[in-house]
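# The amino acid sequence is not available; the structure is as follows:
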């Protein structure tokens, strides 16, 4: 059996991985195990390793990274990376999977990849080649690409960017976004079930809000969040559901503003996490998404769901026409929300196609993991000049 180590550091990447993990479980030639780290192991972020354990996923190692601040300052993120490199070095040296699979662009994911380089472990990278000018994730994503040996970008545009970075074409497989595979399983839930599970009214359809911190600093995060809250105060005819921000500098400021907003308004609710299946179900039952999460660009087109994308965090990423980009100013955000809630706008999305794929990413990824030769050609990377 070929062993695949999978690095997961937060609820966000775990939800995306799920179809790939399921496909590996069905494989007769692969076994996998999770290296769990980051926010998964922090109580203040919901200790989401419990979701992994409840699903009976194999956990090969737990690597604590975050300190008591939870990665809420720039210095604490740097220190967490150091702990992560050290912890992953020990865990990977002990287990040594045949391939290490990673996803995306976060500092905690970068720490795992950096630790693997001296160990000569082949790296398979999902969601490379993307651009997000408004986040420090931009730097980590491209650095991971240069350390990785196999690439699974979501679109041909992103694959072209990986080639431009000197990666050989045979290493690149355009897979689509794995999260979209979750939409083809038939495991989504209706509004009535969501109301029962979470005790939140889904009629009329709610607004789902996810805001992550700005990389321009705490003051910008505070101001951007306050502007969004001012705009949301004009919404009284439906529920507003907040999901928690990432473990990034400024995240605690967003959490504090969410708590204050929920305390003052009877139609506002906050959840640490829906869980991946319930989150997609909530998108299917929502009237609009508001915030700056990548999910607002990647998953929402499949639901023809209007999305208000605030600020520059996702600048450079491919978006469908359901996305309304808006500056972090309360008046502009309010206008964008009203446009998103207008039935006439949603009617224009009836024929919308998702640019991030067709819901068959996992099979494409697993086929490569099963068949790629684990030889010197894979490990000895060359720079392919254009």
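Noted; the coordinates are in hand. No experiment lies behind these values; they were computed from the predicted model shown. Residues are numbered from 1 along each chain as shown.

# Going by C-alpha atoms from here, please, whenever you check contacts or count neighbours.
Fine.

# sec struct for the nearest residue to residue 287 once chain neighbours are set aside, please.
Sequence neighbours aside, residue 205 is the residue nearest to residue 287 in space, at 5.0 Å (criterion: CA to CA, 6 or more residues apart in numbering). Three-state assignment for residue 205 (DSSP: H, G, I helix; E, B strand; the rest coil): coil.

# Residue 205: what's it in contact with?
Under the criterion of CA atoms under 8 Å, 6 or more residues apart in numbering, the neighbours of residue 205 are 238-239, 285-287.

# Next up, a structure to set beside the first:
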């Protein structure tokens, strides 16, 4: 009789033979560690699955494979390789497939290159399941490669709604996936309504919220660690954190939209910590607007960072007076922290949110009004909408125990 290996440590699990004998021909113990391949294509995706990676790596029945690709390898957009090394997480492969993603053509070609290179990796490393994250355009490359090679696909953060091309990418990946881990109960119900089998959809909470619950208050100097450009305002005073990405379906308006936000915050005369946007169609316009403004208004208490390690970023969020922009950070992490957030434009339209986030149009007057309202309101009660910690561990446990059954093997009732 064969029994799954559970009691011995991962060190020995990777080194002992797969079958033990008691002196005769009948085996006493067999095991096969499940190989879990997680593909990370952007800095935001890394923070979304950081606790999943650590939980998989620590699990005695799982062997972690990490593939890093696209903008996650770029210094410009936040190279995650040093952070993986610091966490002692294994990088199995790097795929430098990103073109200069400033237009839809480059985005499509970047995705195509990812499919080609991922297919080679999957053929050589034979994972038992491939894990893909959220809704960025590169995510569908992971799904296409895995599905065409008959490798089960697990999708984290499916079933959500936003206001741009991400919806189509996310829903397409969900339809291709064999296993689902949702951040909210409503997202799970939405996947069921899309016709996906309920027993394959697990409400685990959002792994990025785990970081809030793991967070310990730390003192650090962001200017010394991360450099950046601009003045160095005193962060003991009330300050704003801003992260605004181009809207992929409105890429021609990205420069105008970022200029409106910059012009709205300048008269407030508050310290502002500003982060570089993602690699998306329209990023060139956003970058041009930020650089031109910085040159004209160098004396303002604005500081611009490219990226920041999650524990430091969470500390900045926790202490800020208000978050401004169109990143899901304002809804997920800020909701869990109770930090007031101003959500600009359509990028997060439809996403579930807590009372901490107020919406406004991408116009200067509307942004000024919304920010002043949130500053006057102050902090909100923390929300558990996207979870209360432990999502990474729950996902790892599911990956270790659930049957990996391809959709084509599931028979209708």
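Structure's in. What do you need? Small disclaimer: the values here were computed from a predicted structure and weren't measured.

# Overlay them and tell me the TM-score.
Here the superposed chains carry a TM-score of 0.92, computed using TM-score structural alignment, normalised by the length of structure 1; 374 aligned residues with a CA RMSD of 1.9 Å.

# I'd like the contacts of residue 205 of structure 1 written out as CSV, with secondary structure, distance to residue 72 of structure 1 and neighbour count added.
As requested, the contacts of residue 205 of structure 1 are arranged in CSV below (DSSP: H, G, I helix; E, B strand; the rest coil; distance: CA to CA, whole Å; neighbours: other CA atoms under 10 Å):
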residue, secondary structure, distance to residue 72 of structure 1, neighbour count
238, coil, 32, 16
239, coil, 29, 23
285, helix, 32, 23
286, coil, 30, 23
287, coil, 31, 24
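
# And those residues, which is closest to residue 200 of structure 1?
Using CA to CA, residue 239 is the member of the contacts of residue 205 of structure 1 that lies nearest residue 200 of structure 1, at 7.5 Å.

# Please give me every residue in contact with the closest one.
Contacts of residue 239 of structure 1 (CA under 8 Å, 6+ apart): 200-202, 204-207, 267-269.

# Quick one: buried ones out of these?
By neighbour count, with 16 or more other CA atoms under 10 Å, these hold 200-202, 205-207, 267-269 as buried.

# from what I can see residue 342 of structure 2 touches residue 330, true?
Yes: between residue 342 of structure 2 and residue 330 there is a contact under CA atoms under 8 Å: 7.3 Å.

# More neighbours: those two, which one.
Legend: neighbour count by other CA atoms under 10 Å for residue 342 of structure 2 and residue 330, higher for residue 330 (31 against 27).

# Residue 209 of structure 2 pairs with which position in structure 1?
Using TM-score structural alignment as the criterion, the counterpart of residue 209 of structure 2 in structure 1 is residue 180.

# Looks to me like that match is in a helix.
Yes: when three-state DSSP is applied, residue 180 of structure 1 is found to be in a helix.

# returning to that earlier point: mutual contacts of residue 342 and residue 330 of structure 2, please.
323-324, 357.

# is it possible to export those to CSV including neighbour count?
Formatted as CSV, those follow (neighbours: other CA atoms under 10 Å):
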residue, neighbour count
323, 31
324, 26
357, 24
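
# what's the closest of these to residue 349 of structure 2?
Among these, and counting by CA to CA, the member closest to residue 349 of structure 2 is residue 357, at 11.7 Å.

# Mind telling me what that closest one corresponds to in structure 1?
So, by TM-score structural alignment, residue 357 of structure 2 is matched to residue 323.

# Same question for residue 276 of structure 2.
That one, residue 276 of structure 2, aligns with residue 244 by TM-score structural alignment.

# Likewise for residue 236 of structure 2?
Residue pairing (TM-score structural alignment): residue 236 of structure 2 is matched to residue 203 of structure 1.

# my read: residue 137 of structure 1 touches residue 108, true?
No: using CA under 8 Å as the test, residue 137 of structure 1 is too far from residue 108 to be in contact (10.3 Å).

# out of those two, which sits in the busier spot?
residue 108 (27 against 19).

# Which residue of structure 1 sits opposite residue 383 of structure 2 in the alignment?
Matched by TM-score structural alignment, residue 383 of structure 2 corresponds to residue 353 in structure 1.
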